[in-house]
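Engineer: Got a predicted model here, sequence first, then my questions.
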Amino acid sequence: MTDEQEIKSTLEDYAKAYCTKDIDALMHVFEDCDDISVIGTGADELCIGRSSVKELFLRNFAEATANQFEWQWSKVTISNDYAVVAISLAIHLEYQGSKLEIPIRWSVALRKTDRWVWLHRHASSPASNQDEGQAYPQEA
């Protein structure tokens, strides 16, 4: 398997663990150290360290159930033992009795150890008040 295939496999590992709410498998995707970080789409979702990241995911699991990660556009850049993944996706989930499809954009930083591990994941949502072809939102 090529490095790029191994890296993309970590995305599948993350998605499977997230959908099954398997916190141990989800945390296994990340490097086993306290330097990992996650930035989520929520205003308070700025996490550094394993316990903070784990708490965020457990909160996510309590609030909703994801059923599918639909991968879309992606770019993998590899430099020696480090890599960056830029990817867009839709997460299909159930939240408060409703089925939702949430568009997300991720940046994932990885390091090669005996396997590719995540050091950082940043998530954002496309601006809903910004028209296609415009550099800035219509309203602040």
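Structural biologist: Structure received.

Engineer: contacts, neighbours, all on C-alpha from now
Structural biologist: Will do.

Engineer: What's the separation between the closest residue to residue 45 other than its chain neighbours and residue 50?
Structural biologist: Counting by CA to CA, 6 or more residues apart in numbering, residue 45 lies nearest to residue 39, which is 5.5 Å off, once chain neighbours are set aside. Counting by CA to CA, to the nearest Å, the gap between residue 39 and residue 50 amounts to 13 Å.

Engineer: let's bring in a second model and compare:
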Amino acid sequence: METLEEYAEAYCDKDLDRLMALFVDGEGLSLIGTGADELCSGRAQVASIFERNFRDATAKRFVWKWQDIAVHGTSATVAVTLDIHLELDGDDVTVPVRWTVSLVKIDDNWKWVHRHASAAAGSQNKGSAYPTGES
């Protein structure tokens, strides 16, 4: 969770260099965001998503909710839900998000390899495996 807190702080500070330093060196990193076009790999593409996010809104804080962390030697998978509190066009907005983060341990530091963000499907009824189109 420490690396997630560091991510949240860098993100809220709009500190791209600090944020990118959390990821592995080189080009072997990827990110999937909640936007339909947010599918990217490599440092330049990942950084461009963060730059766009920083232009569009200002994150104020991250509130962690459900968490499941599995460590397997020098790799880990973190699955969390969270609320991101933003200022967007002068309004305070809370965005509920689901994250999966893949990490590898390099020396004594956990480095991000992949981050996937999603929003729960609003068109899917509770208890249903798939959206049915019924409300």
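Structural biologist: Perfect, thanks for sending it. Model, not experiment: these values are computed from the prediction.

Engineer: TM value for the aligned chains?
Structural biologist: Remark: TM-score between the superposed chains equals 0.95 [TM-score structural alignment, normalised by the length of the second structure]; 133 aligned residues with a CA RMSD of 1.1 Å.

Engineer: picking up where we left off before, what is the neighbour count of the aligned residue in the second structure for the residue nearest to residue 45 of the first structure?
Structural biologist: By TM-score structural alignment, residue 39 of the first structure lines up with residue 32 in the second structure. If you count neighbours by other CA atoms under 10 Å, residue 32 of the second structure ends up with 20.

Engineer: I'd assumed residue 115 was in contact with residue 32 of the second structure.
Structural biologist: Yes - using CA atoms under 8 Å, residue 32 of the second structure is in contact with residue 115, at 6.3 Å.

Engineer: Would you mind giving the residues in the first structure matched to the longest helix anywhere in the second structure?
Structural biologist: For the second structure, the helix with the greatest residue count under DSSP state H is helix 43-56. Under TM-score structural alignment, helix 43-56 of the second structure corresponds to residues 50-63 of the first structure.

Engineer: so how far is the helix or strand harbouring residue 117 of the first structure from its chain's centroid?
Structural biologist: Element membership of residue 117 of the first structure [criterion: DSSP states H and E] is strand 116-124. Mean C-alpha position of strand 116-124 of the first structure versus that of the full chain (CA atoms, centre = their mean, to the nearest Å) differs by 6 Å.

Engineer: repeat for stretch 112-123 of the second structure
Structural biologist: 7 Å.

Engineer: Kindly check the end-to-end length of it for me.
Structural biologist: 31 Å.

Engineer: before we move on, what about stretch 69-83 of the second structure?
Structural biologist: Counting by CA to CA, you get 18 Å between the two ends of stretch 69-83 of the second structure.

Engineer: repeat for stretch 70-90 of the first structure
Structural biologist: One end of stretch 70-90 of the first structure to the other measures 5 Å (CA to CA).

Engineer: can you list contacts of that stretch?
Structural biologist: With contact meaning CA atoms under 8 Å, 6 or more residues apart in numbering, stretch 70-90 of the first structure is reached by 4, 69, 91-92, 101-113.

Engineer: Just tell me what residue 106 of the second structure corresponds to in the first structure.
Structural biologist: Residue 106 of the second structure maps onto residue 113 in the first structure, by TM-score structural alignment.
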